[in-house]
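>>> Coordinates only, no sequence provided:
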């Protein structure tokens, strides 16, 4: 103007004291969460990596609220984070909504117990893998909640036992058959009714070469039949499921196969928790999916040294997984 004074023009697309537009800030905020790396986001938006990290930290401090009370049914599982806090962290999720709630810096019994004592007054059920330290922490913190063993984790004990028998007996095979049997190990795990002609041919070949391997395979098939039936009737006929499980125990013990007997010993120690998985129908499958996406985040970013930032990245990525990035 004629007087020579300066004034700032009011722009609806830029907030006061800011040099970047509202749309740019919003896009950067989402991309900082959903992008592979902070450096890549900075290059895409013409900024520096430190600026993107600073924006991300601001978002995480405002968007991630501390947990006050855990819900009645929770699922817990570990994942390999490799942060400054430790090699493994523990993720806690709502087993009903399948939303991750919090991530603990390590998987130590004391850490889990202290956290559950502070926030777990309403917890009635806990779904977890067959970790003695997890079980002890949950029981000491919450008294006697319903503990549910994840189906994937107890099923694999049977498959591990079958693998152990296969590895032991194939040592006596001819070199060709020993190598081929090893390559076809997935065939032993597969349901018999789903085998292809080629797979069935190889299976029959190696089962005929060892009566002990054949017996172990038959026990695995008996277990699979019990498992499928238990999923169908467990919610209403849990006593029948228990009775049939004890029949499996008897079959295994009568076989005298050491690897299978050890697996059944684990089942006996965790019988209540295993039966609970059929009675209530909950599993940690969704949490394994979250952990798989966590591995991708970690690999894309070449690792996170900061536990807090990795925790925020996991929680916010899941929170905004259905939101895209649009400018304008």
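Structure's in. What do you need? Quick caveat, the model's predicted, so the values are computed rather than measured.

>>> C-alpha from now on. contacts and neighbour counts both.
Noted.

>>> got a list of what residue 317 touches?
33-34 (C-alpha atoms under 8 Å, 6 or more residues apart in numbering).

>>> nope, residue 63 is what I was after
residue 316.

>>> neighbours around residue 313, how many?
Residues lying near residue 313 (other C-alpha atoms under 10 Å) number 22.

>>> Check for me that it belongs to a helix.
Yes - checked against DSSP: H, G, I helix; E, B strand; the rest coil, residue 313 lies within a helix.

>>> here's the one I want to compare it with:
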């Protein structure tokens, strides 16, 4: 291979290839030298009085991979002397730090792999000590998370018509939770709070004044009272929206409760068929294929009550999708309440009662049509991060990792 092609392979503009020293089964050693003859003095920043004064033993730097082989670059440690400053120094290369064995490009590649897997897996993949990569990864993570968090808060503060999303996700389901604050319009995770109790939320607002300086026009959250109380205290002028996904879940659960009641009255064959196909009741009817639609019609024919409950659920989807304004939405929702109460089923009555209690927040969706769909997707990424990193115990690094995981793809 000609030296110019080796230079392209290495992609190190400040050095040029002298020769390929060794090609092994797993390694490729290349000797290089600086393109320039001299380097500026680190004190006076001048080239005029700098002379070469011998060299130290050459350094071997690990630099990426090519053709399935690990590339090692052998660089000369040239000694220089400035006659004006009367100081000696050694040639410094921009692609590697002084005294280090790994180039910046190689470290960046190893760290990128560690963010998608684990440090141990990345270290094994790149044939380097896990402790070394762990140190480099933690240093990079601290810098990257600080940079990203500063950027997302600046964007949130400058965003016109800011819409926030608030939702919890489990560290240990049923026991320990975190709360995420999201910029829905900016598609970013702003911060992670420990816990979800009202006292913990209030403590966060007191400690982070920049949160209270935000001016959201709306905040989307589930039906947890502590979130609504907290947001009402922090942003009294913001529209509080009950997240569509969480509200719709109450309707789905009521429909499935009707299905379970219906099952007990059917023959064994019909009961088994309904139980096997009960998930067909959940999605929108229009989203089903022709074959699935026939199967749905078959199970709905088992009971008139089940058919009415399914039509009631479909009407709720239509209410969300087709209400043109708030006034129409209010009238339509009242009709839907009456339709549910006429079925006289305890599960449906409980669902109607819950949505009546949160009627203002539910109808507010038609004032500002935002949902926490993106937040739920981000929660899944957080849970995947937790499993991948075995639930990092260090709280600070845990939060840093989640901020990078959720924001790096957008902000780089």
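The structure has been received and is ready for your questions. As the structure is a computational prediction, the values presented were derived from the model and not from experiment.

>>> If you drop the residues flanking it in sequence, what lies closest to the residue nearest in space to the middle of structure 1?
Nearest residue to the geometric centre of structure 1 (C-alpha atoms, centre = their mean): residue 288, 2.3 Å. Distance criterion C-alpha to C-alpha, 6 or more residues apart in numbering; nearest residue to residue 288 of structure 1, sequence neighbours excluded, is residue 77 at 8.0 Å.

>>> Trace the one you found over to structure 2, please.
The equivalent of residue 77 of structure 1 in structure 2 is residue 167 (alignment by TM-score structural alignment).

>>> what sits against its match?
179-181, 221-222, 375.

>>> what span of structure 1 lines up against stretch 347-363 of structure 2?
Mapping stretch 347-363 of structure 2 onto structure 1 (TM-score structural alignment) gives residues 259-275.

>>> Work out the gap between that stretch and the centre of the chain.
The gap between the average C-alpha position of stretch 259-275 of structure 1 and the chain average comes to 22 Å, counting by C-alpha atoms, centre = their mean, to the nearest Å.

>>> Could you do stretch 283-301 of structure 1 as well?
Remark: stretch 283-301 of structure 1 is offset 7 Å from the chain centroid, using C-alpha atoms, centre = their mean.

>>> buried residues in that stretch?
283-284, 287, 290-291, 294-295, 297-298, 301 (16 or more other C-alpha atoms under 10 Å).

>>> residues of the helix or strand harbouring the residue nearest to residue 288 of structure 1 that come out buried?
According to DSSP states H and E, residue 77 of structure 1 maps onto strand 73-83. Of the residues in strand 73-83 of structure 1, 73-79, 81-83 count as buried by neighbour count, 16+ other C-alpha under 10 Å.

>>> Reformat these as a markdown table; add distance to residue 320 of structure 1.
Output for the buried residues of strand 73-83 of structure 1, formatted as a markdown table (distance: C-alpha to C-alpha, whole Å):
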| residue | distance to residue 320 of structure 1 |
| --- | --- |
| 73 | 23 |
| 74 | 21 |
| 75 | 21 |
| 76 | 21 |
| 77 | 22 |
| 78 | 22 |
| 79 | 21 |
| 81 | 21 |
| 82 | 24 |
| 83 | 23 |
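
>>> remind me, longest helix of structure 2?
As assigned by DSSP state H, the longest helix anywhere in structure 2 is helix 130-158.

>>> and the angle for that one with strand 163-172?
150 degrees (axes from the mean of the first three to the mean of the last three C-alpha atoms, to 10 degrees).

>>> distance between helix 130-158 of structure 2 and the chain's centre?
14 Å.

>>> And stretch 311-323 of structure 2, by the same measure?
The answer for stretch 311-323 of structure 2 is 31 Å, by C-alpha atoms, centre = their mean.

>>> what does it contact?
Contacts for stretch 311-323 of structure 2 (C-alpha under 8 Å, 6+ apart): 251-252, 255, 284-285, 329, 332-333, 336, 339-340, 366.

>>> just the residues you listed now: which is nearest residue 201 of structure 2?
Nearest to residue 201 of structure 2 among the contacts of stretch 311-323 of structure 2 is residue 366, at 27.3 Å by C-alpha to C-alpha.

>>> State whether the closest one and residue 328 are indeed in contact, as I suppose.
No - applying C-alpha atoms under 8 Å, one finds residue 366 of structure 2 not in contact with residue 328, separated by 9.7 Å.

>>> ok, these two, which is more surrounded?
Set residue 366 of structure 2 next to residue 328 and count neighbours by other C-alpha under 10 Å: residue 366 wins out with 22 against 13.

>>> which residues does that one contact?
Contacts of residue 366 of structure 2 (C-alpha under 8 Å, 6+ apart): 320, 323-326, 329.
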